[in-house]
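Colleague: My questions concern the predicted model and sequence given below.
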Amino acid sequence: MDLDISGRSATEIAESLRALVERGTLAPGELLPPVRTLAESLGVNRNTVVAAYRQLAQAGVLVSRGRGGTRVADRAPVAQEGYAVDSVLRDIGTGNPDPDLIPDPSPLLAGIVGRPVLYGEPVIDPGLERWARAWMSDGGAAPDRLQLTVTSGAADAVERLLAQSLTRDDAVALEDPCFLASIHTVRLGGYRPVPVAVDAEGMTVAGLKAALAEGVRAVVCTPRAQNPTGASLSARRAADLRAVLSDHPYVLVIEDDHFSALSRHPYHSLIGPQHERWARIRSVSKFLGPDMCLAVVASDGETADRLAMRLTPGTTWVSHLLQRLTCALMTDPGVIASIQDAGAHYAERNAAFARRLAAHGIPVQVGDGLNVWVGLPVPARAVAEQLMRRGWLARGGDDFQPTGDTASTHVRLTVHDLDDEEAEHLAGDLAAAVRAVGATLGSANVLAAPRMG
């Protein structure tokens, strides 16, 4: 690589590289010379180059990919959940809950206004804490031994948990495919994502073993309704994962049980009773609405203490009004019944859409959650482009890859708010899009003939 890199000390080499990045000579994603090669070229010790690369990695300028070498950090924005901006297409990639199924908080608002909360008071409202201890106690720990923290949603909790435990360039095991917010958090934090494959039973044992062998310092896992696949950990898989993690008790294990109150599947944890560093997160966004930015975190004592230091009163504690409203909603029998009905609705609508796809020759294994993860016999990006021509805005599986090493053959569809006619129209258009891509690629009979009736 013919680059004008100079310097004799680590600081001088780092400044030279930073200037090349700022001038655009080194583009995002571009591979830097191997440490040994650059050291020989500059006539310095290889440890000097290692230190220079480390300085820039800690500053977010470079990112280490292990055996893949060191590259200029890619600052391209990560895809986010929610509606696309300024699109005339029918958006079926939102990942949003149905607003009609979110409980109306209006009747309970007047009752939550109590005395003002001042600086220096406990960050967790007493009423919420009493309710949350029972809510979070199904992971094996006794309610009175749970260390609880309240954060501004699950993504906020994951960001703070990683920040209090890791430094830039530390490796983090992420599910592959992965929740968009986790990819965003890891990229912005300067951590190195290590993909762990997901199958119908959740995070795979082989994938976790490989990630631990690469030296990951944290594991982020979704025990049920994994986004985007909808997979949930089986009892057997959870036990196998706990056995693997038993040899790594100080690796921080973060469980994001985002779909808890809506889930149609039992909860199985990969956190063993002897694991030393762990956190279980449950947010209320999927059933009380995304604007209810609140999550409860149960964790070991040391992790809880570190997390609490990042939520010191007077800085970023979660509003007690929001905490009281959450408690009021989650202890109201009518609200609880409506949440259960919503969970049944999402499951039924997704299953009905899967049956429609099967009738068009596209078999789908429906999981849990708000979305349907559809495997295709052709590249997803090309199918999404075909769907756009037919009036639909879908989200291709490439967005959900932690590292983006291969082209995805999946699309994630949010279809629970489509009526029967719209759902049938989409199923037919998706099948037509797959056939059109197959014809372009020269693939014959990419789909079975659709069933009639």
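Modeller: Received the coordinates, thanks. All of these numbers come straight from a predicted model, not from anything done at the bench.

Colleague: CA atoms for contacts and neighbours, from now on please.
Modeller: Will do.

Colleague: For Pro363, which non-adjacent residue is spatially closest?
Modeller: Leu357 (6.4 Å; C-alpha to C-alpha, 6 or more residues apart in numbering).

Colleague: oh sorry, the question was meant for Ala14
Modeller: Ala52 (4.9 Å).

Colleague: Could you say which helix or strand holds that neighbour?
Modeller: helix 46-58 (DSSP states H and E).

Colleague: coming back round to it: and the residue nearest to Ala14, what is it in contact with?
Modeller: Ala52 makes contacts with 10-11, 13-14, as judged by C-alpha atoms under 8 Å, 6 or more residues apart in numbering.

Colleague: I'd like those written out as a markdown table, with neighbour count and secondary structure added.
Modeller: What follows is the contacts of Ala52, written out as a markdown table (neighbours: other C-alpha atoms under 10 Å; DSSP: H, G, I helix; E, B strand; the rest coil):
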| residue | neighbour count | secondary structure |
| --- | --- | --- |
| Ala10 | 20 | helix |
| Thr11 | 17 | helix |
| Ile13 | 23 | helix |
| Ala14 | 23 | helix |
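
Colleague: Next up, a structure to set beside the first:
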Amino acid sequence: MNGDMTLQINGRTASEIADSLRSLVERGALRPGDALPSVRALAETLGVNRNTVVAAYRQLTQAGVVVTRGRGGTLVADRSPVALEGFAADSVLRDIATGNPDPTLIPDPTRALAAVTGRPVLYGEPVIDPALEEWAREWMLEDLDAARMRLTITSGAGDAVERLLAQALTRDDAVALEDPCFLTSIHTIRVGGYRPVPVAVDDEGMTVEGLRAALAQGVRAVICTPRAQNPSGASLSARRAHDLRAVLAEHPYVLVIEDDHFSMLSQQHFHSVIGPAQRRWARIRSVSKFLGPDMCLAVTASDPQTADGLAMRLTPGTTWVSHLLQRLALALVTDPGVGDAIRRAGEHYARQNAAFAARLDARGIPASPGDGLNLWVALPVPARAVSEQLMRRGWLARSGDEFSLGADASSLRLRLTVHDLSDDDADLLADDIAAAVRAAGGRTRMAEVG
């Protein structure tokens, strides 16, 4: 921020100074990422006590207008929208960036709907349907202390994460996020006004060194995906989970959120980062990947204190999840035929992703399938350049920097959703990716050998 801008800030009280700065932001004189004057400099310019400027900045921070970065100063908050999952609107291109499950593999709820109506549910009744609670308790229990586990129902995993953070954190608290990161998590952290601290992810999931560094920076919550991490497809190994639990055991009151979003579809073993020493924890499993995104329902298992905080935000009078939806979800997941279909769907995603990774490898672009709905493909050139070349060939792909919190390596990645392509279309796309890499100035392994 230049000196001229400092002269435009006025006021004698904290509220007057905050209003002056807010006006500069609203007029566009201050833009996202611009640095505000230091507390000392602004106090001297305005002739006020430093504590007055500190209080003004605190008001702006609480309102989400600015963010503090410690020694990095106070910056105007970035309120630009985060890219989200789903089909691209108004595109004539073949969309391979959706992150969606295959609609043909989502179970048809028609038959189950007729059996779940039952009696009406009235104000004041339990938030969670008793029958669903009984089933979900077994589903969520793995490695948790049954005596301390409490269950809550939310409108999907994103809703659960948002409510969990809101009941435990305040604006500008630091949250450890995987890097690259799930788009919804980035959006939730930004809207909530929290400070993201990136933790690198490798083939075994969240790294121990990255988590230790984030905890040293004072994070108050950690969000970890134990398997099918989006976008990388990484899953925690038993060894990595053990090492992460050991690090977290030194910080028992940090809220650990485990988002097992792929659960029933995953082809990998589940390894938890929640150890017996952890006092604040939550495990989330939603049904959206296997029963469909419109089934906005997730089960959260958590410690009693966290569950109490969630209960205050999910009251029987206003904000509970529809019991009709809860009963429908239960009817589907307990249907043996639906269970078989979910298992076949999980095998289909794994098979299709592995087949496409093999196609890329045959064309000189090494790729490993990971777990989940997507492929995370490493490129020898920036992914944006490759995605632009793919657009010219009729494909809409997603570059890795949209998922990045600062990892330069993500700019050399494409995230692809290819599990619904026919063999002919998959061959064509693999050819086009290889051609796009070369057109962007890169060399495939085959070209190097040639």
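Modeller: Happy to help now that I have it. Quick caveat, the model's predicted, so the values are computed rather than measured.

Colleague: which residues of the stretch 201-350 of the first structure fall in strands?
Modeller: 202-203, 218-221, 252-256, 278-283, 295-299 (DSSP state E, counting those that start in this stretch).

Colleague: So for Gly428 of the first structure, which of the ones you listed sits nearest?
Modeller: strand 202-203 (29.6 Å; C-alpha to C-alpha).

Colleague: and that closest one, how far from the second structure on average?
Modeller: Overlaying the second structure shows strand 202-203 of the first structure at a mean distance of 0.4 Å from the equivalent residues (mean C-alpha distance after the TM-score superposition for the first structure).

Colleague: residue range for that strand in the second structure?
Modeller: Aligned by TM-score structural alignment, strand 202-203 of the first structure falls on residues 205-206 of the second structure.

Colleague: repeat for stretch 315-331 of the first structure
Modeller: Residue span in the second structure matched to stretch 315-331 of the first structure, by TM-score structural alignment: 318-334.

Colleague: Name the surrounding residues that touch the matching stretch.
Modeller: For stretch 318-334 of the second structure, contacts defined as C-alpha under 8 Å, 6+ apart pick out 107, 109, 112-113, 116-117, 121, 127-129, 131-132, 135, 153-155, 287, 291, 295, 297, 313-314, 338-339.

Colleague: Just the buried residues from those residues, in ChimeraX please.
Modeller: Typed into ChimeraX, the line below selects the buried ones among the contacts of stretch 318-334 of the second structure, using 16 or more other C-alpha atoms under 10 Å:
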select :107,112,113,116,127,128,129,132,153,154,155,287,291,295,297,313,314,338,339
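
Colleague: Just after the longest helix seen in the first structure, pick out the following helix or strand.
Modeller: Criterion DSSP state H: the longest helix present in the first structure is helix 333-359. Next along the chain after helix 333-359 of the first structure, taking DSSP H and E as the criterion, comes strand 372-375.

Colleague: chain center to that following strand: distance?
Modeller: 17 Å (C-alpha atoms, centre = their mean, to the nearest Å).

Colleague: mean per-residue distance, it to the second structure?
Modeller: Looks like 0.4 Å for strand 372-375 of the first structure (mean C-alpha distance after the TM-score superposition for the first structure).

Colleague: Contacts for the helix or strand just after that strand, please.
Modeller: Later in the chain than strand 372-375 of the first structure, the nearest helix or strand by DSSP H and E is helix 380-389. Here helix 380-389 of the first structure makes contact (C-alpha under 8 Å, 6+ apart) with 89, 393-398, 407-411, 429-430, 433-434, 436-437.

Colleague: In the second structure, which residue range corresponds to helix 380-389 of the first structure?
Modeller: Helix 380-389 of the first structure maps onto residues 383-392 of the second structure, going by TM-score structural alignment.

Colleague: now swap in stretch 233-249 of the first structure and tell me
Modeller: Using TM-score structural alignment, stretch 233-249 of the first structure pairs with 236-252 in the second structure.

Colleague: Need the contact partners of the matching stretch.
Modeller: 204-208, 211-212, 215, 226-227, 254, 270-275, 277-280.
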